[in-house]
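Enquirer: Predicted model follows, preceded by the sequence.
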Amino acid sequence: MVNLKEEIQDLISLKQEGAYWDFKKEWYDERHKQDLLHDIICMSNNLANRDAFIIIGVDEENNYEILDMKSNSNRKNTQKVVDFLKDKKFAGDVRPTVVVETIEIQKNHIDIIVVKNSMNTPFYLKEKYLGVCANQIYTRIQDTNTPINTSADIDKVEWLWKKRLGLIQSPLDRIETFFQNPNDWENSPHGEMQKYYKFFPEYTLQYDYAEDGRDGYEYYLFS
């Protein structure tokens, strides 16, 4: 498994931004609070279906030079970014999960806002914050965020809702998601020994007895 430092170094070496990573020369100051929020929302709704990175301390305009953020006056840790998101009016009061990580490259410290992958897409505001509009769904296409005054194309919005509903997952991945909602499993007409998932009743659980009297589990697969 690739660790964070190796992954970030690989992305910087590409010398271009992409569908789930963005470079910033320095931390957002007070004048750019709306940009911080907009960028986090776009990354939380990324279409790569994975953790996303806002990489702070990389100067795109100067051959992707690494800049030290250690003494940057606008620097934020995880708690400060979480606090920043806390009072923003997100739809359903569900907010992106973020973590700020620091790595050292060429003796310089750069910060990464890691926006965690989530099934709760699309993330969007129910009340406007500065220039970030309410009820607009932002995402990221290749290396470009949805403009702050518009909404994503309808096919991208549909995909994000399908993600929330578990419709883009494989059958085995969907089972794992359904198991996280035990209250959504109903008893079948045969009683509590057989249950079905009420939103997708083709998924069933059946309690049975082993013919040889064993008391244990029958595994579907081992790999």
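Expert: Alright, I've got the coordinates.
Enquirer: from here on, contacts and neighbour counts on C-alpha atoms
Expert: OK.
Enquirer: same for the helix or strand where Phe23 lies, what does it pack against?
Expert: Of the helices and strands defined by DSSP states H and E, Phe23 is found in strand 21-24. Secondary structure elements in contact with strand 21-24, counted by 3 or more Cα pairs under 8 Å, 6 or more residues apart in numbering; DSSP states H and E, are strand 52-56, strand 58-59.
Enquirer: another one to put next to it:
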Amino acid sequence: MCFRDYSTVQIVQHCLQQGKEGEYWDFKQEWHKRIQDLLKDIICFANTVHDKKCYIIFGIADNLKIVGMTEPRKKQADIIDALSNLHFAGDVSPKISVETVMISGVELDVLIIDNVERTPVYLNRDYGNMKRGCIYARVQDRNTSNNGNADMEIIENLWRKRMGLIKPPYEYIIDRLKIEKSGRTMMVISTMFISQNIESTVTKMMNKILWLRNFMHILKLTRAYPTLALI
């Protein structure tokens, strides 16, 4: 389901209607007591193969009842500051925001983790229970354990996501033909461009995809993903 045109309230309501936690959302009654645990959850949600934003919804009991929060809540600025103090490999760090919504007369906090294209996100220095070089990910409704590492298949798919190999070739090409200008995404495609340049452009893109697929095959053979820093 695409949430692009949905409000945060509608997204929360949709997640509650599922009757369980999922790959891109989680329910908690209170904010994490330890900032280390919160940051680990954020990193896990950043390391997902899909291209959706992820949500941690606070104020929901284990039985999925809307109960609100009674303990101290985290501020967006404090979370961003804590993330900035971590040492991420390749300087690729999650981007987050916090919104407060009202549902059934109860305030809920929603921590939004933006989709990360340059996965996997991992640390090059130990922090809390997280070890440098280890990749923590979100699979279905579970996070990688503190003492573990994501499965090799998950790690491989996270690298494939970074290289644009998760999406079909056509979507990959279209994404690469986009530019950011004046805060809006504008497609660099016109009738003239298509008629004169699309064949050579597609050829170049397909050659790049083929090269990346071969490169991924080499990485799979060497099983060097956790320590490889691809810029």
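Expert: Sure, I can see it. The shown structure was predicted, so the numbers you read here are calculated from the model rather than taken from an experiment.
Enquirer: sorry, back to before: which is the next helix or strand following the strand holding Phe23 of the first structure?
Expert: helix 33-44.
Enquirer: Tell me how far the residue positioned nearest the centre of the second structure lies from Asp126 of the second structure.
Expert: For the second structure, the residue lying nearest the average C-alpha position, counting by Cα atoms, centre = their mean, turns out to be Ala46 (3.0 Å). Plainly put, Ala46 of the second structure is 18 Å away from Asp126 of the second structure if you go by Cα to Cα, to the nearest Å.
Enquirer: got it, and Asn115 of the second structure?
Expert: When Cα to Cα is the yardstick, Asn115 of the second structure and Asp126 of the second structure sit 24 Å from each other.
Enquirer: What's the local residue count around Glu186 of the first structure?
Expert: 18 (other Cα atoms under 10 Å).
Enquirer: scratch that, Ile137 of the first structure is what I was asking about
Expert: Burial measure for Ile137 of the first structure: 24 neighbouring residues, criterion other Cα under 10 Å.
Enquirer: Contact partners for it?
Expert: For Ile137 of the first structure, the contacting residues are Pro122, Phe123, Tyr124, Ser151, Ala152, Val157, by Cα atoms under 8 Å, 6 or more residues apart in numbering.
Enquirer: isn't the fourth one right up against Cys133?
Expert: No - in this structure, Ser151 of the first structure is not within contact of Cys133 by Cα atoms under 8 Å, at 9.1 Å.
Enquirer: helix, strand or coil for the aligned partner of Asp78 of the second structure in the first structure?
Expert: In the first structure, the residue paired with Asp78 of the second structure according to TM-score structural alignment is Lys80. The three-state assignment at Lys80 of the first structure reads helix, by DSSP: H, G, I helix; E, B strand; the rest coil.
Enquirer: What distance do you get for Lys80 of the first structure to Val99 of the first structure?
Expert: Here Lys80 of the first structure is placed at a distance of 10 Å from Val99 of the first structure (Cα to Cα).
Enquirer: just Pro147 of the first structure next, same as before
Expert: Plainly put, Pro147 of the first structure is 24 Å away from Val99 of the first structure if you go by Cα to Cα.
Enquirer: what's the answer for Glu176 of the first structure, then?
Expert: When Cα to Cα is applied, the distance between Glu176 of the first structure and Val99 of the first structure equals 25 Å.
Enquirer: So for those two, which sits in the more crowded spot?
Expert: Neighbours around Glu176 of the first structure and Val99, counted as other Cα under 10 Å, are more numerous at Val99. The numbers are 15 against 10.
Enquirer: Sort out which residues of the longest helix along the second structure are buried, please.
Expert: Taking residue count as the measure and DSSP state H as the definition, the longest helix of the second structure comes out as helix 191-222. Neighbour-count burial for helix 191-222 of the second structure, counted by 16 or more other Cα atoms under 10 Å, picks out Met205, Met206, Ile209, Leu212, Met216.
Enquirer: And stretch 52-66 of the second structure, by the same measure?
Expert: Lys52, Lys53, Cys54, Tyr55, Ile56, Ile57, Phe58, Gly59, Ile60, Leu64, Ile66.
Enquirer: and of the helices and strands packed on strand 21-24 of the first structure, who's closest to Ser188 of the first structure?
Expert: Across those, the minimum distance to Ser188 of the first structure, taken as Cα to Cα, is reached by strand 52-56, at 41.1 Å.
Enquirer: In the second structure, what stretch matches that closest one?
Expert: Strand 52-56 of the first structure falls opposite residues 54-58 of the second structure when the two are matched by TM-score structural alignment.
Enquirer: Translate Asp26 of the second structure into the numbering of the first structure.
Expert: Using TM-score structural alignment, the partner of Asp26 of the second structure in the first structure is Asp22.
Enquirer: ok, Tyr136 of the second structure touching Ala46?
Expert: No - when contacts are counted by Cα under 8 Å, Tyr136 of the second structure is not listed as touching Ala46 (9.1 Å).
Enquirer: follow-up on the earlier one: more crowded one of Ser151 and Cys133 of the first structure?
Expert: Between Ser151 of the first structure and Cys133, Cys133 has the larger neighbour count (other Cα under 10 Å), namely 19 against 16.
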